[in-house]
Each structure stands twice: as structure tokens, then as C-alpha cells.
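J.: I would like the atomic coordinates for the input below:
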Amino acid sequence: MDPPLNLTARTRVLSLSQRQSHIDIQATAVVPASPPPAVAEPLSGQIRALASRIVAARARDAAVMLFYGAHVVKNGCVRLLAELIRDGWVTHLATQGAGIVHDWEFAYAGVSSESVRENAPIGRFGTWDEVGRAINLAALDGAARGMGLGESVGGFIAKDGIEPPNDRDLKHLIETEPDHLLTAARADLLHAAIKDTDCSLHHRFPEFSIAHTAVEHCVPLTAHPGIGYDIFACHPRFHPAAIGRTAGHDFQRFVAAMGQLGGGVYMSVGSAIASPQVFEKAFSIANNLRDQEGKPPLGDHHVAIVDIQDSGGWDWQTGEPPVNHAAYYLRFCKTFHRLAPGAVSYLQADNRAVLHGLVHELRGS
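T.: Presented below is the predicted three-dimensional model:
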């Protein structure tokens, strides 16, 4: 058998300060108290209806889940989501790996986004030391504590780093509790040989982090990355086992939240693939568990999809298109209409306009 490859360990990284970043969050962040952009019908009515559904869901103590894509972060919606968190309108947030990356970069440096076209051909796309170091160390430390990736990164921001156990304490835990569920993660943390100088990074703009706000207000934020999908893989510290453990923990938390979705609201904002894919597996598991408990399947939930692209030129209210129609392959439409038939609204618009309008409507509730 060939020896295992570890090519990422040879990656040469540069300081984030050397990168030309395209987005300054201080300049682009939407101010929740400002007037939302004017939108015409039917979108304005859809936003009002969504706000009413959220109010009703929270009144009956049902879940309100929001799965957002990375562009929601890049578009400056961080303060809008922070207000939804602080005011108790959302009970669970979720994103994919890129959502966590941009969130951390804004908290640390106040800037994010780079040119793939310019940097990948010269081997510099994603190869920024602080980003990969922070997220992988947060995952290593969080995995050894039984935490998820979202909470681990949010905690890293809140504490300006990690405070891992010393080697002696880790060895003692491993030797005295060899059968503990965290033993493998503790061994990974020990083997990582983290230097004290690597453990601290000062975050100058934590107020622009959704993960930080979620940790601060004890609202779950789960992260759902893919191995190799995100730039924290472009780093010598890349630790797929730690990323996998923390992401696995987050998926379990997502399933638990899904179990409370009956009578609630699920918002899929700017996530055409990750949100519907994670939703359908969690939805199935939640219903499997309910069946074992003698409970009926989840129902009476509403799904609101927010995306700027059209829905494939198909009227989804009439049913699913045939397999030879291009719209059939729009995962963000097909999955949700299958799992919430008759209870899906599609808000085709810029996510800033929808979220800003939604916050404005909820402020009056």
C-alpha cells in the first residue's frame, strides 16, 4: 500500500495582509435601522407573509431555521442576521464552509474575498496563513471538547484564539480514559504540537461576525463544509479529521433542530446546493426518529427560498417538472417542493433586500 499523501502540509502560505481583498465590511454592511430598499409586489407581500409566519412560529415555540450561503455574508448582511439572533427570531443558523471563512475574515481583518482568476494559477488562492491556521486550530481544539465547527470558530473569535490543554494533561486524559468518545480527538490535538505563539489572533471586528454573535447569544450556528471545498484546506495545518469531527457534531445538532420544525419556518437564503442537501437528510432522520417514537411525520412547516436566479421557467406549484426539463435539476427548488408540498414560497431577489425588509417587518411585531 502506498504511504498516505499529505501534500497540503507542504503548502507555502502568506500573510493575509499581503492579499488584495475586494470587500471591506465596514463599508458594505447593511445598517438594520436604515430604510429597506423599496420592492414591488409580489415580493413585498411575500416578505410580509414570511414575517407573519416567523412571528406565529415563535409564538408556538416552533423552530425558525436559517441556512445561508457565503454571499449573504459577503453582501454585508451580517448585522441583519445579528439582529434576528439578538431579538430571538431565529432558533438555529447554518451555513457551509465558505460562510464560516468569510465570517472569520471579516471578524479578524474587516476585509474578505479575493480573485480566483488571478491567484489560483500562481498557487496563491486561499493560501493565507491566518485563515487556515485559525479555522483548523479552532476545529482541533473544538473537536477535543466535543464542539461543532460553528461554535468552535465563534468561540475562537470571542476569545481571540484557543486555550488548549497542555501536553501533560492531554496525555493523562488519553491514558486514563482510552475508551472516551473524545480520545481520538484529544490524540489529534496532542499530535498537532500547537505552539503557544499560534494560539492567539486578535480579532479587530468581532461585531461583524455572525458566528461570534451566535455564540454570544447561545444560538446554535452549525457549519456544513465539504473536504476540499474551502480555503482552510490550503494550509499546512489543514486537519480533515478535526474538520470532519466538528462538522459531524454540527450535523447532529442540525438534525435535533429539524425535529422541532413542525409548525415552524425554514429559510434557505442564497444556498442553492448545501441547504437543500443537508435539509433532506436531516428531515429524513428526524422523521425516522419520530416514527420510532410513534409520532407523525413533520408537517405544517413553511420553507422560504431566497435566491436571485429564476426557478427554471417552471411553475413549481403545478408539480415537479419532467427529467428532461432543465428546471428538474434545480436542487434548491426540487428538494424543498418535495419535502414541503404546497408550503414553499420562492422569493426571487437580492438577499440583502429580502433580509433587510424582513428585519424591518419584524421590528414592528
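J.: contacts, neighbours, all on C-alpha from now
T.: Noted.
J.: identify the residues contacting the helix or strand hosting residue 277?
T.: Element membership for residue 277, per DSSP states H and E: helix 274-292. Contacts to helix 274-292, defined as Cα atoms under 8 Å, 6 or more residues apart in numbering, come from residues 67-68, 95-96, 224, 251, 254-256, 258-259, 268, 296-298, 331-332, 335-336, 339.
J.: can you do 7 Å?
T.: 67, 96, 254-255, 258-259, 268, 296-298, 331-332, 335-336 (Cα atoms under 7 Å, 6 or more residues apart in numbering).
J.: wait, which of the residues you listed is closest to residue 61?
T.: Distance to residue 61 across those (Cα to Cα) is lowest for residue 259, with 12.5 Å.
J.: spatially nearest residue to that closest one (excluding sequence neighbours)?
T.: Leaving aside its chain neighbours, residue 259 sits nearest to residue 286 (5.3 Å; criterion: Cα to Cα, 6 or more residues apart in numbering).
J.: check the gap between that neighbour and residue 340 for me.
T.: Per Cα to Cα, to the nearest Å, residue 286 is found 14 Å from residue 340.
J.: three-state assignment of residue 266?
T.: Recorded secondary structure, residue 266: strand (DSSP: H, G, I helix; E, B strand; the rest coil).
J.: count the residues that sit near it.
T.: A count of neighbours around residue 266, defined by other Cα atoms under 10 Å, yields 24.
J.: from residue 343, how far out is it?
T.: In this view, residue 266 and residue 343 are 11 Å apart by Cα to Cα.
J.: what do those two both touch?
T.: Taking Cα under 7 Å, 6+ apart as the contact rule, residue 266 and residue 343 both touch 302, 303.
J.: please give me the structure for this one as well, since I'd like to look at both together:
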Amino acid sequence: MSKYEEIDLNDISTYSVEDRPSKVHVEDFISDEFVTTNDFVKKLPNILAAQDLKELIRHIHKAIIDQKPIILMFGGHLIKCGLSPLINRAIEQEVISAIAVNGSVGIHDFEIAFFGKTSEDVQTALEDGSFGMGAETGRIINEVISEGFENDLGYGEALGKFIYEEQPPYWDYSVFAKAYEYDVPVTVHVAIGTDIIHQHPQADGAALGGSSYTDFKIFANMVKELNDGGVLLSFGSAVILPEVFLKALTVVRNLGYEVNNFYTAVFDMIKHYRPMTNIVYRPTACGGKGYHFVGHHEIMFPILFGSLLEE
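T.: Below you'll find the model as predicted:
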């Protein structure tokens, strides 16, 4: 037993997510009426970032033809920017082979699936300590992770399986459920203390850590397939996922797998050190190429995937 005193979370006050004002609603998500951006992209100049984008798209198309993996990594803002329907379309059309996310993505995906809304007003809620205290989110996700851990499931698979089987009112917006339905692994890479569900008494550190560790090994197993033409795309996670990818890559190379000559691309609103170093530069030093694009997710993601998907 530790000689240091711990805070007791059992007396945490919660509220129903139903009653919480949220800033993101499914009514504002990207339209289901898909429009291809192929013609738009083709007419862009063959200069600088536009040339890079067209080059990346060619690599992705070749990866699809050659049946090489296309791994999508992203943080919570891809969900909060209303892009779930487009991600799900990419899953259905077998454009995405695997998905890696941080812990916030599961939270937003769960709330969208069950309540059709997510993203609270952090500044206001922080003032009275109600930030992150949605009862359903904290209780249900933690229970699902604990039960999944007992059954040797990773974090992403456990949550996707639960949403898919429960089919809550907005489950068709859930990336986790869609991925589970189409056998696309979703791996969740948790840093304990960074997610609102860790504030709740139902949180089990062993289950959270253990299920996320399972996901790390699932993710590494996908990374080993990137060799000679695979593509890894990263949207928005500037710290956790770049570090996870670097560790997964060194693991598979250490185990004797050849993982060279693949392509990476980072899309974010600004340039960050870790994505540039750990995704764009270091991994492709032995062959392949890394790209970086600056822009808003709600614009850049539809432009990219609008040129990859069929109507």
C-alpha cells in the first residue's frame, strides 16, 4: 500500500448527459449526400502543397489496388468536426484498414451514438467542477472497458462491440460501431488522467491500462504490414499518437519485420514537433515519403477522402 494519501472519487457529483448543453450535434454533421472532390483536386496547381496532396492521393489509390493497409490515426476533433459519416463511408468502401485514436475519441463517439450530441462548455463547467461529470459517459464506458478486459478484448473492440450490439438512437453515426461491423480494428491509446471517464469512481486503472495495452499490440500488428506501399494518415493528435506510432514501428522492426518504403501524412491546423518528427521524417528515412498539410479538419478531411471514395 502506498504511503501517500489518495483522493476519494466515490463522492463525485454527476448529472445526466441528456441535460447537459453540448456544442456539437448530429444535425450539423457532414451531409450524407456525398460529393466527390476528384475534379476539384485534379484542377489544383502542381505546385507545393497542392502537388503534395495529389501525390499522396496517388499513393493511397495504389495502396488500395495493391491491398496495402491504410491506417487512419486521429484525435477527438475529427468527431467533433462532424466527420463521422465520411469516416464510416470510408470504412464501408474498404478504404481504411485500421484506426488508431486517443481516449477522447471513444468518449465523443459514445455520446454521439447515445445522445446525438457531444462537447461540453469546458470553461463554464470547470468553474463549478462539473466538467466531465456526465453520469452515463463515465459509468457506461468504464463498465464496458472493465467487462471487455475480463474477456481479453482491447478498448476499441469492447466499445465498438457494445455500441453495435446496443444500437442506441444514433448508432449509425458511431465510428466504433461501424468499424466493429466491418472488422476494422480500432485501437484506443490511453494516457491515464487525460480523459473525463478517469474522473469517475467506476474507472478501473488496471482495465484501462490493460485494454489499451492490448490495443497497442493490435496496432503494432497492423503497422508491420505497412512495408512497401502502405499509408499512415494522422489527423490532429499532436502528442500521444505520434509517440505510439514511433514505438509500434520500432517494435516491429526489432522483431525482424521489414517496414520501409511506406508513406505518411500529417494533417493539422499548425505544425507540431512530434507529428513532424515522429510521423513525417523519422519513419520514412529508410524509404517512402512523409507529407504535412496545414488546415482545418472539417475542410481538409472531406477534400482528401472526397477524392478517394465512390459516390
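J.: on that earlier part again, count of residues packed around the residue nearest to residue 259 of the first structure?
T.: Neighbour count of residue 286 of the first structure, defined by other Cα under 10 Å: 21.
J.: so what corresponds to it in the second structure?
T.: Aligned counterpart of residue 286 of the first structure in the second structure: residue 252 (TM-score structural alignment).
J.: how close does its match get to residue 67 of the second structure?
T.: Per Cα to Cα, residue 252 of the second structure is found 20 Å from residue 67 of the second structure.
J.: thinking again about what came up before, the following helix or strand past the helix holding residue 277 of the first structure aligns to what range in the second structure?
T.: Going down the chain from helix 274-292 of the first structure, the next helix or strand is strand 302-307, by DSSP H and E. Across the second structure, the stretch matching strand 302-307 of the first structure (TM-score structural alignment) is residues 263-268.
J.: how far away from the center of its chain is that stretch?
T.: Centroid separation for stretch 263-268 of the second structure versus its chain: 14 Å, with Cα atoms, centre = their mean, to the nearest Å.
J.: residue contacts, the residue positioned nearest the centre of the second structure?
T.: Closest residue to the average C-alpha location of the second structure: residue 101 at 3.0 Å, with Cα atoms, centre = their mean. If you count contacts by Cα under 7 Å, 6+ apart, residue 101 of the second structure has them with 73, 74, 75, 187, 188, 189.
J.: and which of those residues is nearest residue 139 of the second structure?
T.: Nearest to residue 139 of the second structure out of the contacts of residue 101 of the second structure is residue 188 (Cα to Cα; 17.9 Å).
J.: so what does the closest one match up with in the first structure?
T.: Checking TM-score structural alignment: residue 188 of the second structure goes with residue 223.
J.: repeat for residue 61 of the second structure
T.: So, by TM-score structural alignment, residue 61 of the second structure is matched to residue 55.
J.: quick one: neighbours of its match, just the number.
T.: Using other Cα under 10 Å, residue 55 of the first structure has 18 neighbouring residues.
J.: from residue 265 of the first structure, how far out is it?
T.: Applying Cα to Cα, one obtains 10 Å for the distance of residue 55 of the first structure from residue 265 of the first structure.
J.: please apply the same query to residue 280 of the first structure.
T.: Using Cα to Cα, residue 280 of the first structure is found at 15 Å from residue 265 of the first structure.
J.: looking at these two now, which is surrounded by more residues?
T.: Taking other Cα under 10 Å, residue 280 of the first structure and residue 265 do not tie; residue 265 has more neighbours (26 against 15).
J.: what sits against the aligned partner of the more buried one in the second structure?
T.: In the second structure, the residue matched to residue 265 of the first structure (TM-score structural alignment) is residue 231. Contacts here follow Cα under 7 Å, 6+ apart; on that basis residue 231 of the second structure touches 60, 69, 70, 71, 262, 263, 264.
J.: try 10 Å
T.: Contact analysis of residue 231 of the second structure by Cα atoms under 10 Å, 6 or more residues apart in numbering lists 56, 59-64, 68-72, 96-97, 223, 225, 261-265, 288-290.
J.: same check, this time on residue 291 of the second structure
T.: Residue 291 of the second structure makes contact with 49, 52-53, 55-56, 233, 263-267, 276, 279-281, according to Cα under 10 Å, 6+ apart.
J.: quick revisit: ok, so what distance separates the match of residue 265 of the first structure from residue 68 of the second structure?
T.: 8 Å.
J.: got the contact list for residue 175 of the first structure?
T.: The contact partners of residue 175 of the first structure, taken as Cα under 10 Å, 6+ apart, are 169, 183.
J.: what does residue 203 of the first structure correspond to in the second structure?
T.: Applying TM-score structural alignment, one finds that residue 203 of the first structure aligns to residue 168 in the second structure.
J.: now its match. Nearest residue, chain neighbours left out?
T.: Residue 168 of the second structure sits nearest to residue 114 (Cα to Cα, 6+ apart), 5.2 Å away.
J.: name the SS class of the aligned residue in the second structure for residue 76 of the first structure, please.
T.: The alignment partner of residue 76 of the first structure in the second structure, by TM-score structural alignment, is residue 82. Secondary structure, three-state DSSP: residue 82 of the second structure is coil.
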